[in-house]
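J.: below are the sequence and a predicted model; questions follow.
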Amino acid sequence: MVAGGVEKLLASALGNPFPQVREILGGYAGLELPKREAALRSALQLLETSSQPARRSARPAARIAPPTAAPGERLPPDAEVSCLDTGPGGARKLASLGLHTLRDVLHAYPHRHEDRRALPDLAEVEEGQKVTVEGRVVAKSRRSPRPGMLVIDVTLETPSGGRVKATWFNQPWVERQLREGARLVLTGRVKRFGRSVQLGVEHLETVDGAQDSLSTGRIVGVYDSKEGISQEFLRRAAFRALQAVPLDDYLPAHWRQKYGLTDLGDALWGIHFPEDEAQLSRAHARLRFDEYLFLELRMLLQGEDAVLQGKRFEARGDDIERFEGALPFRMTNAQRRVLLEITDDMRSERQMARLVQGDVGSGKTAVAACALYLAVRDGYQGALMAPTEILARQHYSNLVGYLGQLDVRVGLLIGAMGARQKLEMQTRIAQGEVDVVVGTQALIQENVQFDNLGLAVIDEEHRFGVQQRRKLLAGRPDVLVMSATPIPRSLALTAYGDLELSIIDEMPPGRTPIETKLIQDTHRTQAYGFVMRQIREGRQAFVVTALIEENENLELLAATQLADDLKTILPEARIDLLHGRMSAAEKDHVMERFRAREFDLLVSTTVIEVGVDVPNATVMVIENAERFGLAQLHQLRGRVGRGSAQSYCVLIAGEHSKKTRQRLGIIEGSTDGFVIAEADLKLRGPGEIRGTRQSGIPDLRLADLANDTAIIEQARELAKHILAHDPRLEHPRLQYLRAELQSRSHSVAFREVI
């Protein structure tokens, strides 16, 4: 029996050497009897460990060993946070941060870590340096140097006996935490005034005795938070969640060994409360791998088609040679390599699902045409679906050129066709009288029935909805997706996780690179003088206006104003306008007129279609180029250079900073779309790369897509191995993996897939 209770004993000097015991037994009086027993067992075990001989150091070690709870006292990861003893209003605070279960708390990792094992000697800190200091408040004052301004000054005494003045400007709400005797941890920038040191505070933590081991004397995590929710509270919640949840590993030991990964318990303790840099590094590696693994599993399962039986083609070598022999050019080595990857898939019993990426002009369509030819030679039909009618017509023209001389019957089905033409084409498709059909969404209307569809080629897949794609793929044809939007391999492996990836990274010989020039807007007149000289030589030009705050009305206004200005500046030029408020048919009509050379200069917003071919256009002018991402600038530049004449891209920058010049200089100096896409990813992050917000990529907490390609490929390899052997994750040894995958998948529909 303890007079005054256990908590009173712990608050006395007897409790000072054992801060971790105080942490475990915090709130003891309010616990039910079974929980008191469990807490006491944990505390006794910790005391037994602490009593063993240990090497002494200048500062007590802050190692936190996860205690063993009593049988029956452990909580499942999906238990609500209200089960944790986090004090009054604790569950509400956690819920306000989106943390509703213990799993949420475990995976709400710190966004950075601070080394508080040996805080700096302020005598050695330089002016302007950002530091973290610890100490007790020995004096406090408030002043108002001028009306409406409040300055709070606190003098802090550090453990070494030094003193530092800390200052807050216009933050009256912090005053209640600054009572004399309070123990604080402050982060801020140093200012020196002779021998005295002043700290402009950026981050404040109050530390009580029970939280000593969590906030000082160790590597400390700093969490995302909001006003009224302290770091100490979040550390205590993470600590108690780690105590409460059995950290059963969902990755069997042999997989962890193969990929060099630590166990889950070591990783989760290590990310929240690392003993040293080595454990923190192990934790990052394991948890980053897990993020990619669950993303790849989700993408593969979501795609459904990844584990389906597909068509099995012979894809004979002599047919490939016959196709290439009919081409007016020789394929590049990159085209042949990608074609080999495609034919390996076509010969397999499993359904092909492959993405072919390649820059404008790299020869993706020729590769797709060969695959379609192989399907036709094996008695199947092929289909190529494009997002717009003008692109569908362009593909139709190309495929007639590639396949017409090989006795392949190519048909076109688009919305602009008359009812009689559509019916005739639909009948021929259903009766197998057309071998390859090119079209838009008209291909997936209910009255389109294929006789024997074996291969579906989808151009710029991200432009179609999931349901639209599935209508075309109902008969389980092999699927080939083409994209002229280069994105980094790491991003492609995540955004298109259900597809194998092939890259055509070589341009055909003899292609003239587009010359790119970056100029300031003060030299705009010279730029349009150059445009006019090209027009006089019989060429055409694009002028693109910048995206303005996602506001279509403002964008239209800017484009209209620019077109009017150019009619004044270039009175000889015939000028027309293309913008997002036009219907698809109106856009197609403008582009057809431009291709037919009915006018010289097209002023457009950012709606110019990827892949539209205007061979006579040799100049692309991009206004306010600094408002575009590098990948988008490269896409826009690809609208020219389609013919044999030398082509040019002029980037007009309305902002003249050194940072802008350096960024746009990447486009000026390179025509390799993949190099540019990698640079864009490093500069802006995956969420800002155009199109990826719709790709289904969740927020990755630890991942670094710019540098994690090797890890992503390992995670993808394991995900494919798992699903190849157990497509529904039904084996008993995968029960934890299945449960974790379901818990990380927010879509109810997806949870039902597994």
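T.: Yep, it's here.
J.: C-alpha from now on. contacts and neighbour counts both.
T.: OK.
J.: what about the strands in the stretch 351-500 of the chain?
T.: 353-358, 381-385, 410-413, 436-439, 453-459, 478-483, 500-504 (DSSP state E, counting those that start in this stretch).
J.: turn those into a markdown table, including distance to Pro328.
T.: Shown next, in a markdown table, are the strands of the stretch 351-500 of the chain (distance: least, CA to CA, whole Å):
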| stretch | distance to Pro328 |
| --- | --- |
| strand 353-358 | 20 |
| strand 381-385 | 22 |
| strand 410-413 | 19 |
| strand 436-439 | 21 |
| strand 453-459 | 23 |
| strand 478-483 | 22 |
| strand 500-504 | 19 |
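J.: can you add distance to Val6 and mean neighbour count and give these back as CSV?
T.: Shown next, in CSV, are the strands of the stretch 351-500 of the chain (distance: least, CA to CA, whole Å; neighbours: other CA atoms under 10 Å):
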stretch, distance to Val6, mean neighbour count
strand 353-358, 64, 24
strand 381-385, 73, 27
strand 410-413, 82, 22
strand 436-439, 78, 26
strand 453-459, 70, 27
strand 478-483, 67, 24
strand 500-504, 61, 20
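J.: Lys140: which of these is closest?
T.: Lys140 lies closest to strand 500-504 among the strands of the stretch 351-500 of the chain, at 62.9 Å (CA to CA).
J.: can you list contacts of the closest one?
T.: 334-335, 338, 341, 353-359, 362-364, 492-493 (CA atoms under 8 Å, 6 or more residues apart in numbering).
J.: again, only this time at 6 Å
T.: Contacting residues not belonging to strand 500-504 are listed as 334, 338, 354-358 [CA atoms under 6 Å, 6 or more residues apart in numbering].
J.: next one for the comparison:
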Amino acid sequence: MRSAPHLHLRESADPGLAAVASLPGVGPALEATLARLGILRIQDLWFHLPLRYEDRTRITAIRDLRAADSVQVEGTVEAVEQGFRFRPQLRVVITDDARSMLTLRFFSFRRTQVQQLAPGTRLRCYGQVRYGAHGFEMVHPQYQRVLADGSGVDECLTPVYPTTEGLGQKRLAVLIAKALLQLPPAAQLEQIPAPLLEPLRLQSLRDALLQVHRPAADADVAALLQGIHPSQRRLAFEELLAHHLGMKRLRARIRSHRAPGLAGTGEAQRDLLAALPFKLTGAQQRVAREIARDMSRSEPMLRLVHGDVGSGKTVVAALAALVAIESGFQVALMAPTELLAEQHLRNFRDWFAPLGIEPVWLAGKVQGKARQAAMTALQGPAQLVIGTHALMQDAVAFRKLGLVIIDEQHRFGVHQRLALRDKGADAELVPHQLVLTATPIPRTLAMTAYADLDVSRIDELPPGRSPVTTVAISTARRAEVVDRIRAACGEGRQAYWVCTLIEDSEQLEAQAAETTHAELERTLQGISIGLIHGRMKPAEKQKVMQQFQSGAISVLVATTVIEVGVDVPNASLMIMENAERLGLAQLHQLRGRVGRGSLASSCVLLYQPPLSAMARERLNALRETNDGFEIAEKDLKLRGPGELLGTRQTGRLEFRIANLTRDAAMLAEVQDVAGTMLRKHAGACDRLIARWVGNSARFADA
């Protein structure tokens, strides 16, 4: 197998920049496998850091085991049983000194293995604990035989690395060990200038790398397992610094373009505000002023507006659109789904029709003459276009694009956002960008991952919104929940029943929703029940949504397709099935579909026991608060930044060792060091970004 052309790297005097193929034993096939992990050079192996450690230094008593924990136990084999009824299976029962019992289960095993696990054999096992038919068990644990004198086992803290298909942990660890032999002296490895590093009292980068890859026998095991060891803190600081520098460079690069200065007369804005049946909150007025100030400048606006569900981001975006339109420029609003885009279309038509502005609609389902008419309008009189990914197609051209509004931006890939931004008619000018998200972003996340954007926060809900009462109920009480729906519908109110599945399968989710719909139709006779899922045609989904919004349907059974963009003030009851399977932010998004009017509203989290510790914490957090910003901070602690950010750069932004919650205290120092380095040490900035961000930096111009 020949290696891919992009893997051939120029040799360098810096050992870290040498191609990974220069290591003994790395041929073309392994080189290509490593490339899938972003490992192209020797230094990529140095900075391919452990995800976690397996603690082989202590033994957990079997009676203290908890489901989902990964632990090490020691015990004596009491019984061995082979079964072949459905498929080969080996069950080994061990007991520890307290006579507590644990089952080891193997589905793939050899005859010699069975002989090694004879009754009376002492074993030390490491694996994840789960509930089984006969109590706690481990499936395919790693194990070692303990000799009579207690020898035969290794006590260590074993790094577990991110890997890929065709590359096991042991082989990867061997490669990293070879690469570490080429670490240069400490002074040569550092990229942060000594005068900036010394006041921080951090250890050398070289010592930190050696410690995290090969923890010493006397290392602070507890600190390493918690991610707070001095070596981990040293690496986390540098990683946060590299990402921050990358974002600041990106911001400067985009700001170097020119954009049209948009001001308008303000007349259309005043007419819209006068016609609205509500008054803007103080937060909405503040954010609208920030956007208007940005758009009046000749450098591109890059502003992210985030706020809780129902905080009124759309009307703020409408005010921004009017500024551009009054200035003679066009506006494009892009949403990730047709359902959400169509909701924007209805809102903007209602608001803009009295102003003589008719939005153009462009989505995938717009074909034939209607599509051609839309395309012609964009190069002619159209002032506002609303649509989905269809707006980014090559054939779509604008007469004079001045403002791009992107809703729920984390659902779009970088190239998609670039494609729309680059449709500005004048090659010398780029349009202003306004990004909206209904996922409140924690402050620590805004300081790092969104350092390329100005961030506005709508932190005030409109008056009249009712708080949602949230309860968690076991599926064993499902009948009570159905009775609750019957009572709500009897009072003239409406309800959602949301079906979720842990598998990432639209087909399985659709089947679950169809089954629930049929069950509720049998149980709730006389009540109109609708169904909506991702496998339905757009026209079918739209028809059902219109019936639900008009009140013709009382109960809507849906998948998470209704997470954003559905506004039915009369819906006051939300049932979420299998709630333990969803992340906290998504649970909060779904809950935001109710409580949109003055009716007292409720959310029922139906869960399948037993709950894991993480699921219990998520559900408790949702019960305790309706504040999306509090929930976002909690979600960041529970899940890390990856899922909150969504697709960014060339994939999900996953830090290798930094943790934005745990390491938040470092951010002020990170910003200070970054500012000095950008002013005085440009070359070191480049090398730091390449070391930690790598090739993804070139895709970040969005």
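T.: Perfect, I can see it now. Not measured: the values here are computed from a predicted model.
J.: now, which of the contacts of strand 500-504 of the first structure sits nearest Pro477 of the first structure?
T.: Nearest to Pro477 of the first structure, judged by CA to CA, of these is Arg354 at 12.2 Å.
J.: so what corresponds to the closest one in the second structure?
T.: Aligned counterpart of Arg354 of the first structure in the second structure: Arg303 (TM-score structural alignment).
J.: which residue is the nearest non-sequential neighbour of its match?
T.: Asp454 (4.7 Å; CA to CA, 6 or more residues apart in numbering).
J.: for Phe294 of the first structure, same thing?
T.: Excluding its sequence neighbours, the residue lying closest to Phe294 of the first structure (CA to CA, 6+ apart) is Leu741, at 6.2 Å.
J.: picking that back up, okay, the contacts of strand 500-504 of the first structure in a markdown table with distance to Gln257 of the first structure next?
T.: Formatted as a markdown table, these follow (distance: CA to CA, whole Å):
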| residue | distance to Gln257 of the first structure |
| --- | --- |
| Ala334 | 35 |
| Val338 | 33 |
| Arg354 | 30 |
| Leu355 | 31 |
| Val356 | 33 |
| Gln357 | 34 |
| Gly358 | 36 |
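J.: can you name the two of those that are farthest apart?
T.: With CA to CA as the measure, no two of the contacts of strand 500-504 of the first structure lie farther apart than Ala334 and Arg354, at 15.6 Å.
J.: distance between the ends of stretch 589-598 of the second structure?
T.: Start-to-end span of stretch 589-598 of the second structure (CA to CA, to the nearest Å) is 19 Å.
J.: try stretch 253-261 of the second structure
T.: Terminal-residue distance, stretch 253-261 of the second structure (CA to CA): 19 Å.
J.: how far off centre is stretch 191-203 of the second structure?
T.: Here stretch 191-203 of the second structure is found 32 Å from its chain centre; the criterion is CA atoms, centre = their mean, to the nearest Å.
J.: and for stretch 235-249 of the first structure?
T.: 28 Å.
J.: contact partners of it?
T.: With CA under 6 Å, 6+ apart, stretch 235-249 of the first structure has contacts from 74-77, 102, 264-265.
J.: only the buried subset of the residues you listed, as a ChimeraX command please.
T.: A single ChimeraX command is used to select the members of those judged buried by 16 or more other CA atoms under 10 Å:
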select :75,77,102,264,265
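J.: which residue in the first structure aligns with the residue nearest to Arg303 of the second structure?
T.: In the first structure, Asp454 of the second structure lines up with Glu500, judged by TM-score structural alignment.
J.: and for Leu241 of the second structure?
T.: So Leu241 of the second structure corresponds to Leu293, using TM-score structural alignment.
J.: next, the closest residue to its match other than its chain neighbours: secondary structure please.
T.: If the residues on either side of it in the chain are set aside, Leu293 of the first structure comes closest to Ala715, at 4.7 Å by CA to CA, 6+ apart. Classification of Ala715 of the first structure using DSSP: H, G, I helix; E, B strand; the rest coil returns helix.
J.: and for Gly379 of the first structure, the neighbour number?
T.: Neighbour count for Gly379 of the first structure, taken as other CA atoms under 10 Å: 14.
J.: map it onto the second structure.
T.: For Gly379 of the first structure, the aligned position in the second structure is Gly328, judged by TM-score structural alignment.
J.: ok, now how distant is its match from Trp351 of the second structure?
T.: Separation of Gly328 of the second structure from Trp351 of the second structure (CA to CA): 19 Å.
J.: same question, His681 of the second structure
T.: From His681 of the second structure across to Trp351 of the second structure, the span is 51 Å (CA to CA).
J.: neighbour-wise, which of those two wins?
T.: Neighbour comparison, His681 of the second structure and Trp351: the larger count goes to Trp351, with 20 against 15 (by other CA under 10 Å).
J.: what's the longest helix in the first structure?
T.: Using DSSP state H, we find that the single longest helix of the first structure is helix 277-302.
J.: so what's Val603 of the first structure up against?
T.: Applying CA under 6 Å, 6+ apart to Val603 of the first structure gives the contacts 543-544, 577.
J.: let's see it at 10 Å
T.: Val603 of the first structure makes contacts with 541-545, 559-560, 562-564, 566, 575-579, 621-622, as judged by CA atoms under 10 Å, 6 or more residues apart in numbering.
J.: mind listing which of these are in strands?
T.: Among the contacts of Val603 of the first structure, the ones falling in strands (DSSP state E) are 541-544, 575-578, 621-622.
J.: closest to Lys682 of the first structure out of these?
T.: Ile622 (22.7 Å).
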